[in-house]
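Chemist: Following is a predicted model, sequence given first.
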Amino acid sequence: MDWSTAIPDAPHALEEVLLATAHIRTYTGVQHLTNASGFFFRRDAQLFLVTNLHVLHDEPSGHFPDRIEIALHTSAEDLSKIAIFSIPLFAGGVALWRKAMDTAGLVDITVIEISLDRLPEQTLLRAFDVSHLEAADDDVAIGDGLSIVGFPLGFHDTVHYLAVARGASIASAYGVRFQRQGYFLTDARTHRGSSGSPVLRRRRMVSSGRPLRAWQLLGVHSTRMDMRTRDVIEDESLGLNCAWYADILLVLTAS
């Protein structure tokens, strides 16, 4: 696959970030369990699907799928053409997804490698890489605008199978582990199914001709944050979310 190939001209400009985002459906056998979001990440010659760990394995809720499905575009001229791609989560009883720990414990991000030779012919996708984790001389600060691109409640453009984006901003001190956990906060309006969405910030300085380079990958959306002491009648939800710092991908995708 030629990772540098640009999307051919289309009647309407298409953000390449939408081809880097995937709708995940989890299964046990043929039984559909949940919907979630994810995105593609390239490390050298390897391609990974990134999502939350709780999407693939969650002991508190008893969620233990054995495979997932994603939809892949197969035509640049007709985005309605897709192929359903099944990814097993175990081989010989051994988990194929990776997990990582930090100083606070288990990180709610996982990756699973995708075999390039298994992809359908003419697969059209884009992937973030290590360069998207770099600040590129742009300061990141509280209040900065963000986009969280995914499939809330499984919702998407069902004709062209493209994700939707929620606008957000950084809601806690960026670079500081909120309450010593490996995440920062955002203030997006999110729903179930958004788990695993990339949390993106548009760069001020962008290399011409490299549309995906316009985005900096700051984190991976995980869960909504609320207060247990909140009066559910008198007080609205905080509307805050946890976004795990994306630099853990350097650990998860290491050879």
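Modeler: Now that the structure is in, tell me what you want to look at. Residues are numbered from 1 along each chain as shown.

Chemist: Please count neighbours and contacts with C-alpha atoms only from this point.
Modeler: Noted.

Chemist: helix or strand for residue 223, which one?
Modeler: Residue 223 belongs to strand 215-225 when assigned by DSSP states H and E.

Chemist: Go through that strand and flag the buried ones.
Modeler: Going by neighbour count (16 or more other CA atoms under 10 Å), the buried part of strand 215-225 is 215-224.

Chemist: Determine the set of other helices and strands touching that strand.
Modeler: Secondary-structure packing of strand 215-225 (3 or more CA pairs under 8 Å, 6 or more residues apart in numbering; DSSP states H and E): strand 198-202, strand 240-245.

Chemist: now these as TSV including distance to residue 6 and mean neighbour count?
Modeler: Output for the helices and strands packed on strand 215-225, formatted as TSV (distance: least, CA to CA, whole Å; neighbours: other CA atoms under 10 Å):
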stretch	distance to residue 6	mean neighbour count
strand 198-202	19	25
strand 240-245	28	24
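
Chemist: Reformat those as a markdown table; add distance to residue 63.
Modeler: Below are the helices and strands packed on strand 215-225 laid out as a markdown table (distance: least, CA to CA, whole Å):
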| stretch | distance to residue 63 |
| --- | --- |
| strand 198-202 | 22 |
| strand 240-245 | 20 |
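
Chemist: Would you tell me which of those strands gets closest to residue 178?
Modeler: Residue 178 sits nearest to strand 240-245 of all the helices and strands packed on strand 215-225, at 9.0 Å, using CA to CA.

Chemist: Can you tell me what sits against the very next helix or strand once past the closest one?
Modeler: Next in sequence after strand 240-245, counting helices and strands by DSSP H and E, comes helix 249-252. Helix 249-252 has contacts (CA atoms under 8 Å, 6 or more residues apart in numbering) with 98-100, 110-111, 130.

Chemist: What is the nearest of those to residue 159?
Modeler: Closest to residue 159, out of all of these and judged by CA to CA, is residue 111, at 27.7 Å.

Chemist: can you confirm the closest one is in a strand?
Modeler: Yes - counting by DSSP: H, G, I helix; E, B strand; the rest coil, residue 111 falls inside a strand.

Chemist: how deep is the residue lying closest to it once chain neighbours are set aside tucked in, by neighbour count?
Modeler: Nearest in space to residue 111, with sequence neighbours left out and distances taken as CA to CA, 6 or more residues apart in numbering, is residue 50 at 4.6 Å. The number of residues packed near residue 50 is 27, by other CA atoms under 10 Å.

Chemist: Now stretch 179-195: buried residues?
Modeler: 181-188, 190, 192-195.

Chemist: Out of those, which two sit at the greatest distance?
Modeler: Farthest-apart pair in the buried residues of stretch 179-195 is 181 and 193; separation 22.4 Å (CA to CA).

Chemist: Please compare the first structure with the one that follows:
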Amino acid sequence: MKNLQEATERICELKGSMVALDALLPAMIDGLSPSARARLMESFDAHTEAARTVLIHSDISDLVLAAFERDVARHRVVLQRHQRRTPTQSDAVESLLLTATPITTFAASGVLTSASGFFFRRGERLFLISNRHVFSDAASSHFPDRIEIGLHTDARDLTQYTMVSLPIYRNGLSQWREATDTGGVVDVAAIEVPDSCLPSGATLQAFDDSHLEARGEDVAIGDPLTIAGFPLGFHDTVHHLAVARSASIASAYGIRFQRQGCFLTDARTHRGSSGSPVVRRRLQDPSDAPSSPWQLLGIHSTRMDMRSRDLNQDESLGLNCAWYADVLLTLTAS
């Protein structure tokens, strides 16, 4: 330092930097799962002891050691305070169930159909994902003008729940995003959910692009899957949670089945399951993101069957179409 003024200015800069770090630390801890916070505490204690040993055997002033011990104690208080956080009901629920929401379609005030959907976050924007035929389907003369979705409003009490109405047309223009590929229209649609539409205390989980990553794990025919939704509208009507069906991959994964952007699953499904997320539980240790144990593979669309099947002699194939989830990167792009 050239003079006392420069030294003073540098000390002030360091104080400002420390205050910023003090604000960052609790924010980072808030984003960790309870198990991650426990691991962080264990690691912090180990690194603290190693640093203390180095300091004790170094030629430093007592002021440095005293400042070290003071800040260690302060950081431990922050970690312990978060460890004592009272668990909420949502903490005890599998995160997958909080990504799913029921969808009811309306034409004016008349109820048309029920379906399933789930939340997908792209950056700061939140999207509702379902099938394209849920929002509009000329083949069945299905033309709703709005939908209602359900949202929890209290993480501590999942019985607290409200319905949110979303228009699917504004000024005569459809609000959903859809895609086509070489096989034609993809039966997946995304509609943005503005923050202004979310109720106070809204409690939900959302997939994001990290859940589309394979993370080095192979996905192959026969792999176990889970489909979370609202078949025939059925769900836990007290806590307003979806139910899940076990499934497996029934066609070559990564290959477009019959040149369509989908693969087949083997599961027992019903009407109302349209738009459900099709997920696979990761084999490796997940990261600390709330829904990270799940890899989002697809969006359930419809049951598959043989037109030539003898209804008297042959059972249904029990196969379903799931559209590849990577289409969401296109549908939610800025």
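Modeler: Looks like it came in fine. Only a predicted model underlies this, so the values are computations on that prediction, with no experimental measurement involved.

Chemist: TM-score for this pair?
Modeler: For this chain pair, the superposition-based TM-score is 0.96 by TM-score structural alignment, normalised by the length of the first structure; 254 aligned residues with a CA RMSD of 1.7 Å.

Chemist: what's the single longest helix in the second structure?
Modeler: The longest helix of the second structure (DSSP state H) is helix 4-30.

Chemist: which residues of the first structure does the biggest strand by length in the second structure align to?
Modeler: Longest strand of the second structure, by residue count under DSSP state E: strand 110-122. Aligned using TM-score structural alignment, strand 110-122 of the second structure spans residues 31-43 in the first structure.

Chemist: which residue lines up with residue 331 of the second structure in the first structure?
Modeler: Matched by TM-score structural alignment, residue 331 of the second structure corresponds to residue 252 in the first structure.

Chemist: Tell me how many other residues crowd its match.
Modeler: Residue 252 of the first structure has 19 neighbouring residues, counting by other CA under 10 Å.

Chemist: try residue 195 of the second structure
Modeler: For residue 195 of the second structure, the neighbour count with other CA under 10 Å is 10.

Chemist: before we move on, what about the one 4 residues further on?
Modeler: For residue 199 of the second structure, the tally of surrounding residues (other CA under 10 Å) stands at 15.

Chemist: my read: it touches residue 153, true?
Modeler: Yes - counting by CA atoms under 8 Å, residue 153 is a contact partner of residue 199 of the second structure at 6.8 Å.

Chemist: Residues in contact with both of the two, list them for me.
Modeler: With the criterion set as CA under 8 Å, 6+ apart, the contacts of residue 199 of the second structure and residue 153 do not overlap.

Chemist: when you compare where the helix or strand following the longest helix of the second structure runs with where helix 4-30 runs, what's the angle?
Modeler: Remark: after helix 4-30 of the second structure, the chain's next helix or strand is helix 34-56, criterion DSSP H and E. Relative orientation of helix 34-56 of the second structure and helix 4-30, computed by axes from the mean of the first three to the mean of the last three CA atoms, to 10 degrees: 150 degrees.

Chemist: quick one: which helix or strand includes residue 25 of the first structure?
Modeler: Using DSSP H and E, residue 25 of the first structure maps to strand 21-28.

Chemist: The closest residue to residue 220 of the second structure other than its chain neighbours in helix, strand or coil?
Modeler: Spatially, and ignoring its direct neighbours in sequence, residue 220 of the second structure is nearest to residue 253 (5.7 Å; CA to CA, 6+ apart). Classification of residue 253 of the second structure using three-state DSSP returns coil.

Chemist: who's in contact with the aligned residue in the first structure for residue 253 of the second structure?
Modeler: Matched by TM-score structural alignment, residue 253 of the second structure corresponds to residue 174 in the first structure. Residues in contact with residue 174 of the first structure, defined by CA under 8 Å, 6+ apart, are 140-142, 184.

Chemist: can I get those in CSV with secondary structure and distance to residue 151 of the first structure?
Modeler: Listed next are the contacts of residue 174 of the first structure as CSV, based on DSSP: H, G, I helix; E, B strand; the rest coil; distance: CA to CA, whole Å:
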residue, secondary structure, distance to residue 151 of the first structure
140, coil, 26
141, coil, 26
142, coil, 25
184, strand, 21
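
Chemist: Could you rank the residues you listed by neighbour count and give me the top one?
Modeler: Among the contacts of residue 174 of the first structure, residue 184 has the most neighbours (other CA under 10 Å), with 27 neighbours.

Chemist: what's the distance between the counterpart of that residue in the second structure and residue 186 of the second structure?
Modeler: Per TM-score structural alignment, the equivalent position to residue 184 of the first structure in the second structure is residue 263. In this structure, residue 263 of the second structure and residue 186 of the second structure are 12 Å apart, going by CA to CA, to the nearest Å.

Chemist: do you know how far the match of residue 184 of the first structure is from residue 248 of the second structure?
Modeler: 11 Å.

Chemist: go on, residue 82 of the second structure?
Modeler: Counting by CA to CA, the gap from residue 82 of the second structure to residue 248 of the second structure is 39 Å.

Chemist: Surely residue 275 of the second structure is in a helix?
Modeler: No - counting by three-state DSSP, residue 275 of the second structure is not part of a helix but coil.

Chemist: all helices in the stretch 1-150 of the first structure, in order from the N-terminus.
Modeler: Assigned by DSSP state H, counting those that start in this stretch, the helices in the stretch 1-150 of the first structure fall at 53-56.

Chemist: which stretches of it form strands?
Modeler: All strands of the stretch 1-150 of the first structure, identified by DSSP state E, counting those that start in this stretch, fall at 21-28, 31-43, 46-51, 67-73, 82-88, 90-91, 94-95, 101-102, 105-106, 110-114, 145-150.

Chemist: With the second structure overlaid, report how far the fifth one is off on average.
Modeler: Superposed on the second structure, strand 82-88 of the first structure shows a mean distance to its aligned partners of 0.6 Å (mean CA distance after the TM-score superposition for the first structure).
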